[in-house]
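Novice: Below are the sequence and a predicted model; questions follow.
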Amino acid sequence: MSEDTNQAASGRGARTRAQRGASKPHGQWKIDGTEPLNANEQFKQDDSGLNVRARIENAYAKGGFASIDPTDLHGRFRWWGLYTQRKPGIDGGRTATLEPHELEDEYFMLRVRIDGGQLTTEQLRVIGTISTEFARGSADLTDRQNIQLHWIRVEDVPEIWRRLEAVGLGTTEACGDVPRVVLGSPVAGISSEELIDPTPQIDEITERFIGDPDLANLPRKFKTAITGHPSQDVVHEINDVAFVAVTHPEYGVGYDVWVGGALATVPRLGERLGAWAAPDQVADVWHGVVRIFRDYGYRRLRNKARLKFLLADWGVTKFREVLETEYLGYRLADGPAPVRPTGPGDHVGVHPQKDGRVYVGATPIVGRVSGERLTALADLIEEHGSARLRTTPHQKLVILDIPADRTESLIAGLDGLVLSARPSLIRRGTIACTGIEYCKLAIVDTKDTAERAVRDLEERFADTDLPAPLSLHVNGCPNSCARIQTADIGLKGQIITDDAGNQVPGFQVHLGGGLASPDREEAGLGRTVRGLKVTADGISDYVERVARRYADGREGGESFAQWAHRVDDEVLT
């Protein structure tokens, strides 16, 4: 904890708390002081999550799972990208009734942090080999540009870190109450359309601040996104802080600053500060925003501990004022809003690079790959004259630097790895979270359920495909890791009652959500229809039915979201 934070907490904080009267403190360090108000805050103050690495390497990896201190296991391990995974055979109906130690297995999910989604084939091959040797071949692309592995034993973690770090990768602060991975445009530096390459800004943030002990105890997670591409390809509206490239009429190309976005059970879209940041100001603005969250964020109740709740209470005017006066020491220029995105942000298909070569975006099915496929992909990319690729915030992969005359050969090779550069619209638009297979919070299966639905719908629409691009996001619990409120059709996992009166895995349906896109100027959250739920094995029937109704009932060029918000409830059931 920094000295300036302690001083502010002891003086000014006490006065502000007195002004609030008898109301319970929120746990804001600069207002209420730094005394922990719950067990989660206590363990973070007792010992930084960053310190657990030494114990993993020197004690737990040697003593095995049984030797791990419970507070480290359920708390500090997250600071190094490690969560215990769900024990097989525990059905979703018991998720909320069992304690974490009753749900967990003696294996871990390990999250490899990939800032900006930037990978070399050497790095990809290392991840693939780790998956094959230590993770039973598991590998999932996330919608935060990371790769997650499963079935990891604590005994193997030091060797995995050694291999990752040897090629410039790691797991530092991949989870925990810290600055998580920085989302970046998957085509940064190579697209012929981008306004600016955000890679220098991403590098400065990660090099200066990731692993900084002063930022290793935030109220909760802190998510960042930066893009210089006009497709606005980093889901900026649902990040705690985001920088979106715009052209200032006086100062040129820089970034529009957004704050306070997040989904989960209380979704809130981010808001513009109305401020323009020059490229060389971005890291300092980021640092200011994350310190506001550290010092003023709500810590007493964990379900209120995201930045979005502070922004909701403060508003953007006060937030910007505090940022500029207390943390930056100067006023940012006012700036213009981003224009409507120019195209899809998933970058699927073949696109020109600024150097005459092409990049190719490919779609796995709901982000699921494997160590063997990742290793084979590294070989395939190198065979086609490249050594670079990117992950995306849409569970996709983008292969860079392909000679134009090698494109079809690459696409054929990708097809052989079940990575389609010309996917059906339903395969392209479907993402899914980890689900009950590995996640202790999940209630239903997601990956296999979503894959079955994709394949079934591809058969049903084999002759015509969907009437328009359609996003289908499948989530195993209410926490919205798969962004259900911002999908055309978002499915929130729960146990439901089927027509025969049986309790079965199913989903509540959200309709008509979406982020800024060529079809909509502004992001918006989906609507729910009272009582509208589908069983896990009824997804295909429902999606086909509502898609055909949309095709028959839309007016002019109406998007699915526009149609879903316009029509009566009965049309959507």
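Specialist: Ah, there it is.
Novice: Please make it C-alpha for all contacts and neighbour counts, starting now.
Specialist: Will do.
Novice: residues in contact with the closest residue to Glu237 other than its chain neighbours?
Specialist: With sequence-adjacent residues excluded and distances taken as C-alpha to C-alpha, 6 or more residues apart in numbering, Glu237 is closest to Gly270, at 4.8 Å. Going by C-alpha atoms under 8 Å, 6 or more residues apart in numbering, Gly270 touches His236, Glu237, Ile238, Asn239, Asp240, Val241, Trp258, Val259, Gly260, Gly261, Ala262, Lys308.
Novice: Kindly recompute the last result at 7 Å.
Specialist: Glu237, Ile238, Asn239, Trp258, Val259, Gly260, Gly261 (C-alpha atoms under 7 Å, 6 or more residues apart in numbering).
Novice: Those residues in strands, which ones?
Specialist: Using DSSP state E, the subset of the contacts of Gly270 located in strands is Trp258, Val259.
Novice: now, among the contacts of Gly270, which is nearest to Glu555?
Specialist: The closest of those to Glu555 turns out to be Glu237 (C-alpha to C-alpha; 27.7 Å).
Novice: quick one: that closest one and Gly261 touch, right?
Specialist: Yes: counting by C-alpha atoms under 7 Å, Glu237 touches Gly261, with 5.6 Å between them.
Novice: between the two, what contacts are shared?
Specialist: Joint contacts of Glu237 and Gly261 (C-alpha under 7 Å, 6+ apart) are Leu269, Gly270.
Novice: and the comparison structure, right after this:
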Amino acid sequence: MSTPARPANRHHKRPRGEGQWALGYREPLNKNEENKKNDDGLNVRQRIIDVYSKRGFDSIDPADLRGRFRWFGLYTQRRPGIDGGKTAILEPEELDDRYFMLRVRIDGGQLSLEQLRVIADISNEYGRGTADITDRQNIQLHWIEVEAVPDIWERLEAVGLSTMEACGDTPRVILGCPLAGIDADEVIDGTAQIHEIDERYIGSPEFSNLPRKFKTAISGCQAHCTVHEINDIAFVGVVNERGEQGFDVWVGGGLSTNPMFAKRLGAFVRPEQVHEVWAGVCGIFRDYGYRRLRHRARIKFLINDWGAEKFREVLETEYLKYELPDGPAPAVPRDVRRDHVGVRPQKDGNFYVGFAPKVGRVNGDKLHEIADIAERHGATRVRTTVEQKMVILDVAPDQVDSIVTDLEAADLQVNPSTFRRQTMACTGIEFCKLAIVETKATAADLIDELEKRLPDFTEPLTINVNGCPNSCARIQVADIGLKGQLVTNDKGEQVEGFQVHLGGSVGLNPNFGRKVRGLKATTEELPDYVERVVRNFEKQKNEGETFSEWVQRADEADLK
């Protein structure tokens, strides 16, 4: 008896494409792609100036409000009073407040005192005094009304600052070492390369419609302070076998809900080639990046599927049209703490002074105070860091003691505890529409409590506090990573709390840490929990063993 023929393709559907332009998938496959195809995000600027700032919030087209506004650093902030349990349930328009977060783009973290004061004035006049230093060297303001945006842009642009492509599916701010050009130990100064990419490509329609955000780091710092392992593209200073300075290129790092470390392409990039290689990698992402599913649209998924060898081959043959020579890997970081807090010598005989605002939270008055302290001591340049900290450059030897005294008096710690130095927090439920829990105040209170309970603890220990699973505060590479969620307390009530990730790290032994089954803590329990696990580490650690190394071998009971 013959078997009846099956309907064609019923069980053997052709695999769906990933929406890659280079393979002919030009039709938008989701709302975000449709929105970008309908109008380039860069075009919203003129509508904000001509229409929305004059007619007010209610005149804003929803496709601009929740889409293209991001191309100029603007997100609606969370409406007050909406608890974390409703974050994933409510529609965007129910979460939206009528105010905006405004992200000021600070490439390389480089600021003059004039620029810092302009940001401070905007914060005080238009942002209710708010200001947060982010872990990507930007400064974010809140409570911004659309009517104020054109004046804010005018003021920022008058001093060489911008909000262009600070958010959105674009090349975001370029990270750089805050000590670029002054650090006596640096392999190479990447400042010129940051400026060249910024001038050539930022704000250009060539790269204003990427599948998702694209994060860049360029640094020759021996501390590896820009964390090249978790950027979409990173150029890391190296010296090749001929003694030439250049860069090693890494592609495809990123955290969020699918964390991946960047892959080395193994190529040596001369300083004058950096902008071409950057544009080539960005072009591959634009053309071959996955656009069908938003959660698979970062470049890390593409290079994970292709592998570094194929990626480099496509880069050289289709985009650069020349081969790159092989090159050395970067040296290991010179210190476990990959930051620039404290007083250290510059190569010109002056000193830099790195200090720690608590979890990056400052305000307009505090930014003015920082500028005043720097100016009083003859300094004209300040820097932001990727650890939510700041650095004042060019302090003369005879001014060091005085500037440290003034900063410490302003609660800007130059010699902070480990907890103040190495705790960071994302924006959290106070302003963020994705957040489930409060983060900034929680982290600040945790620091205060740990300083009281563990005054003699001096080992390196990163504590990263995140309000949702998206890992803006890099929870998977922290010693103690805290991911916000609602948890059940001992009375059976749902309250704010955190899932705990332990032992994540970058550098010599990169790993995404250890999740212990059921390891959660309410916000109230956090100080007790962290104190307990830190004391266990102190008791059990071997000579020279880091917290991350200890976590990998510790018994689960000692981690709970």
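Specialist: On my side now, so go ahead. Just so it is clear, the model here is predicted, and its values are computed rather than measured.
Novice: Report the TM-score for the pair.
Specialist: For this chain pair, the superposition-based TM-score is 0.97 by TM-score structural alignment, normalised by the length of structure 2; 548 aligned residues with a C-alpha RMSD of 1.0 Å.
Novice: all helices for the stretch 401-550 of structure 2, in order.
Specialist: 418-421, 440-453, 526-540, 547-553 (DSSP state H, counting those that start in this stretch).
Novice: Would you format those as a markdown table with distance to Ala88 of structure 2 and mean neighbour count included?
Specialist: Converted to a markdown table, the helices of the stretch 401-550 of structure 2 look like this (distance: least, C-alpha to C-alpha, whole Å; neighbours: other C-alpha atoms under 10 Å):
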| stretch | distance to Ala88 of structure 2 | mean neighbour count |
| --- | --- | --- |
| helix 418-421 | 32 | 25 |
| helix 440-453 | 21 | 18 |
| helix 526-540 | 24 | 16 |
| helix 547-553 | 32 | 18 |
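Novice: In TSV: those, plus distance to Asp151 of structure 2.
Specialist: Output for the helices of the stretch 401-550 of structure 2, formatted as TSV (distance: least, C-alpha to C-alpha, whole Å):
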stretch	distance to Asp151 of structure 2
helix 418-421	36
helix 440-453	29
helix 526-540	43
helix 547-553	47
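Novice: closest one to Arg79 of structure 2 among those helices?
Specialist: Short answer: helix 440-453, nearest of the helices of the stretch 401-550 of structure 2 by C-alpha to C-alpha, at 17.2 Å.
Novice: What angle do helix 526-540 and the closest one make with each other?
Specialist: If you take axes from the mean of the first three to the mean of the last three C-alpha atoms, to 10 degrees, helix 440-453 of structure 2 sits at 40 degrees to helix 526-540.
Novice: In structure 1, which residue range corresponds to helix 440-453 of structure 2?
Specialist: Per TM-score structural alignment, the counterpart of helix 440-453 of structure 2 in structure 1 is residues 447-460.
Novice: do stretch 255-264 of structure 2 as well
Specialist: Under TM-score structural alignment, the match for stretch 255-264 of structure 2 in structure 1 covers residues 263-272.
Novice: Quick one: distance of that stretch to the chain centre.
Specialist: Distance, stretch centre to chain centre, for stretch 263-272 of structure 1: 13 Å (C-alpha atoms, centre = their mean, to the nearest Å).
Novice: counterpart of stretch 56-65 of structure 2 in structure 1, which residues?
Specialist: Mapped onto structure 1 using TM-score structural alignment, stretch 56-65 of structure 2 spans residues 64-73.
Novice: Strands of the stretch 201-350 of structure 1, start to end?
Specialist: Assigned by DSSP state E, counting those that start in this stretch, the strands in the stretch 201-350 of structure 1 fall at 222-227, 241-248, 252-259, 271-277, 333-334, 349-352.
Novice: Of those, which stretch is the most buried?
Specialist: Highest mean neighbour count among the strands of the stretch 201-350 of structure 1 (mean count of other C-alpha atoms under 10 Å): strand 222-227, with a mean of 28.
Novice: Give me the range in structure 2 that that strand lines up against.
Specialist: Strand 222-227 of structure 1 lines up with residues 214-219 of structure 2 when matched by TM-score structural alignment.
Novice: cool, and stretch 357-374 of structure 1?
Specialist: So stretch 357-374 of structure 1 sits over residues 350-367 in structure 2, by TM-score structural alignment.
Novice: again, but for stretch 542-555 of structure 1
Specialist: So stretch 542-555 of structure 1 sits over residues 529-542 in structure 2, by TM-score structural alignment.
Novice: ok, now stretch 7-14 of structure 1?
Specialist: By TM-score structural alignment, stretch 7-14 of structure 1 lines up with nothing in structure 2.
Novice: What residues sit buried inside that stretch?
Specialist: Along stretch 7-14 of structure 1, these residues count as buried under the neighbour rule (16 or more other C-alpha atoms under 10 Å): Ala8, Ala9, Ser10, Gly13.
Novice: Using TSV, lay out the residues you listed together with secondary structure.
Specialist: Putting those into TSV (DSSP: H, G, I helix; E, B strand; the rest coil) gives the following:
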residue	secondary structure
Ala8	helix
Ala9	helix
Ser10	helix
Gly13	helix
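Novice: Can you tell me the closest non-neighbouring residue to the most centrally placed residue in structure 1?
Specialist: The residue lying closest to the centre of structure 1 (C-alpha atoms, centre = their mean) is Arg144, at 3.3 Å. Once flanking residues are discounted, Arg144 of structure 1 sits nearest to Pro393: 5.1 Å by C-alpha to C-alpha, 6+ apart.
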